[in-house]
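1. This is the structure alone, sequence omitted:
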């Protein structure tokens, strides 16, 4: 399940280091090629809203395998697009299919919590999330290596084939798992709004997730401008390798899961929020030293995963029979925070350079602190 989550999540990041090669292959501008990134993000968000809730309606093993199979077909269609009429159009279609159906990962995460014993649910979620995070971080590097070996399409061929193989394995090893709620699709979608309005801690934890990911997205949207600019003058390849430092977040995901199982979700969340705020100090100093920047990046990634895993541990316990719908609500807010952080980060860089970006990231962190205090009030007043 962890490998499947890594493949599904990473599939949406394959195109990011390949955009220039794709542009050259199709004879289009880099700007036109960058539309692929937007297509992947928008289709993934739509999948979160309209496909992930099916985990509370359909048999989950079959749902996961089907979603992964269609996502793999999207990858293979992308790989074959240079040989098809209307080449780039087929690549866009393949990207949309992959983004929409790769949300299988967000069905697997709550399913891991459901299948594990209550005493080990946090550890199970942390382990599966560790696979998801590792897939995101390694996707860009693996795509670049495969592109160097056999062209940009090779990364799509390989990833699509591996995803089909893993889907086949899951079909054989996952137990059958089905919700007993007996809801129609319209009722499933309508109940998501009801969950948001009737579960205060779902709202507070969604705010925590959105603000924390927003703060980190400020960093991700501007770090290449700092590292590749006059201050450091690093190449794209070197910047990509620095991004791999975030793989430590996968370790935090597993640790946070264990702490949740021991009843320390509140304290771990508080530590993550505090660490996220503090990380912006070495990140700001990072304009003087790459090594200090890397230290700040390690800290903020650890903080993000601590908050995120704790959030999932808390929200899954709110309504165990509706975990897929709760996860869909939470993850939608999580990615809204990410896109907002990216936009704010770009604007802050434009008007204030790296200092402006750091202040923007710190602002998201302070909003995160306010959300934490609100959540702790809700936790104390809960029956």
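-> That came through fine. These numbers were taken from a predicted model, which means no experiment stands behind them.
2. from here on, contacts and neighbour counts on C-alpha atoms
-> Fine.
3. The residue nearest to residue 167 when sequence neighbours are not counted: what's it in contact with?
-> Nearest in space to residue 167, with sequence neighbours left out and distances taken as C-alpha to C-alpha, 6 or more residues apart in numbering, is residue 65 at 5.2 Å. Residue 65 is in contact with 167-168, 170-171, counting by C-alpha atoms under 8 Å, 6 or more residues apart in numbering.
4. could you dump the residues you listed to CSV with secondary structure?
-> Below are those laid out as CSV (DSSP: H, G, I helix; E, B strand; the rest coil):
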residue, secondary structure
167, helix
168, helix
170, helix
171, helix
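5. Buried ones from those residues, can you make that a PyMOL selection?
-> The following PyMOL line selects those of those that are buried, judged by 16 or more other C-alpha atoms under 10 Å:
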select buried, resi 167+170+171
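6. now, which of the contacts of residue 65 sits nearest residue 128?
-> Comparing these against residue 128 with C-alpha to C-alpha places residue 170 closest, at 13.8 Å.
7. so who does the closest one touch?
-> Residue 170 makes contact with 1, 61, 65, according to C-alpha under 8 Å, 6+ apart.
8. got it, and residue 143?
-> 14-15, 17-18, 152, 155.
9. Among those residues, which are located in helices?
-> When DSSP state H is applied, the contacts of residue 143 are split such that 152, 155 fall in helices.
10. how about the contacts of residue 143, which pair is most distant?
-> Checking those with C-alpha to C-alpha, the most distant pair is 17 and 155, at 11.0 Å.
11. more crowded one of the two?
-> Using other C-alpha atoms under 10 Å as the criterion, residue 17 and residue 155 rank with residue 155 on top: 27 against 20.
12. putting a second one here so we can go through both:
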């Protein structure tokens, strides 16, 4: 049975419809791919101890993955406007499996960082699946389908930290990435059977396609502003979730990886922010919603100032940070997707590249700041990042 005949039986015939089976596959694959970027966040101390990486540079493991993701967003995702989508996605997922296996077996630090970079680059297959789902879904159900797929992606992001922390107690950090390789391989095999072909109609050369990304950032003020707002927010997010597990493994908490897993479950509540933010945006509350989302993250880091001695403060901060960041992401996506329906892949690539670079900066800062200035230093920078975004937002001429 080929992919097109199976798609027909599941209700996903060409670009006109998308069945339940395919929708679930899209959501699971997006979640599993996005999770690859976050497994390492609570494990940096374990990886550092195992590989001899110094405490001040441990967070570079997360940074490299996020830089890789930004590279993939720029160089791979726009290919969805030129290359047959099914082939592009499956080849990228296969490369992701190989890089995850290489990461799990990496004997040297150089190999570890190289494989982590490739894991980040190839995990952008998730951002190829989202627009493909939108193209396959009927217009009347497109919002619902994309929302379901994005819920899977956000679920993967939010569950990655507790899952990796829990599994590390039993299989070690290498086992976490080995299991991820197996999961992506299984989803890739399912995609080989289920994913229908989609041939794009873009006629631009690859060089012109990539070159247009920078022009979009310059010429689209809403895209530029929204990217910068969320870069600051995602930087604060990465800063917190890379540093918090480290302090939980130390005095006075002395958590095990499983204990850290329970703590990181607090962030899973952030998934509930997406549908609420979407409804608020649909009702015209984007401006006030953006202000509330950014202010929530500022308040979270104020609460986190007490996290060195109060577990309740840390848990509250984790919940609020994820709620604020996920809500702001949805507000931003809604704004940029209204700019030009014909270039949504590239708008999405520019938006996500911008804020993932912000996330890379946040994770890169976490270890050196934690070692030099302690948890208070983390919180001060965590307050400053969204505060700068809020000032920029209030000074801009954005009315939405």
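-> Yes, it's here. Everything quoted here is computed from the prediction, not taken from an experiment.
13. what TM-score do we get after superposing?
-> TM-score for the superposed chains, counting by TM-score structural alignment, normalised by the length of the first structure: 0.83, backed by 373 aligned residues with a C-alpha RMSD of 3.3 Å.
14. hmm, back to that, let me know the closest of the contacts of residue 143 of the first structure to residue 57 of the first structure.
-> Using C-alpha to C-alpha, the contacts of residue 143 of the first structure come closest to residue 57 of the first structure at residue 14, 31.0 Å.
15. For the closest one, give its distance to residue 37 of the first structure.
-> Separation of residue 14 of the first structure from residue 37 of the first structure (C-alpha to C-alpha, to the nearest Å): 9 Å.
16. Who has more neighbours out of the two?
-> Using other C-alpha under 10 Å as the criterion, residue 14 of the first structure and residue 37 rank with residue 14 on top: 24 against 19.
17. residue in the second structure matching residue 2 of the first structure?
-> The equivalent of residue 2 of the first structure in the second structure is residue 27 (alignment by TM-score structural alignment).
18. ok, back up a step: for the contacts of residue 65 of the first structure, which ones persist in the second structure?
-> On the basis of both residues aligned by TM-score structural alignment, their matches' C-alpha atoms under 8 Å, what survives of the contacts of residue 65 of the first structure in the second structure is 167, 170-171.
19. where along the stretch 101-250 of the first structure do the helices fall?
-> 104-115, 121-150, 152-173, 185-198, 200-228, 236-243, 248-261 (DSSP state H, counting those that start in this stretch).
20. hmm, who's touching the shortest one?
-> Surrounding helix 236-243 of the first structure, the residues in contact under the criterion C-alpha under 8 Å, 6+ apart are 137, 140-141, 224, 227-228, 294.
21. Return the two entries of those residues that lie farthest from one another.
-> 137 and 228 (19.5 Å).
22. Compare the two (neighbour count), which wins?
-> Higher neighbour count among residue 137 of the first structure and residue 228: residue 137, with 23 against 15, using other C-alpha under 10 Å.
23. so the more buried one touches residue 250, yeah?
-> No - with contact defined as C-alpha atoms under 8 Å, residue 137 of the first structure does not reach residue 250; the gap is 9.5 Å.
24. Same list, the helices of the stretch 101-250 of the first structure, but as a markdown table with distance to residue 289 of the first structure please.
-> Shown next, in a markdown table, are the helices of the stretch 101-250 of the first structure (distance: least, C-alpha to C-alpha, whole Å):
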| stretch | distance to residue 289 of the first structure |
| --- | --- |
| helix 104-115 | 37 |
| helix 121-150 | 23 |
| helix 152-173 | 33 |
| helix 185-198 | 44 |
| helix 200-228 | 10 |
| helix 236-243 | 13 |
| helix 248-261 | 20 |
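25. between those, which one is nearest to residue 277 of the first structure?
-> Nearest of the helices of the stretch 101-250 of the first structure (C-alpha to C-alpha): helix 200-228, 9.1 Å.
26. That closest one: average distance to aligned residues in the second structure?
-> Following superposition, helix 200-228 of the first structure is found to deviate from the second structure by 1.9 Å on average (mean C-alpha distance after the TM-score superposition for the first structure).
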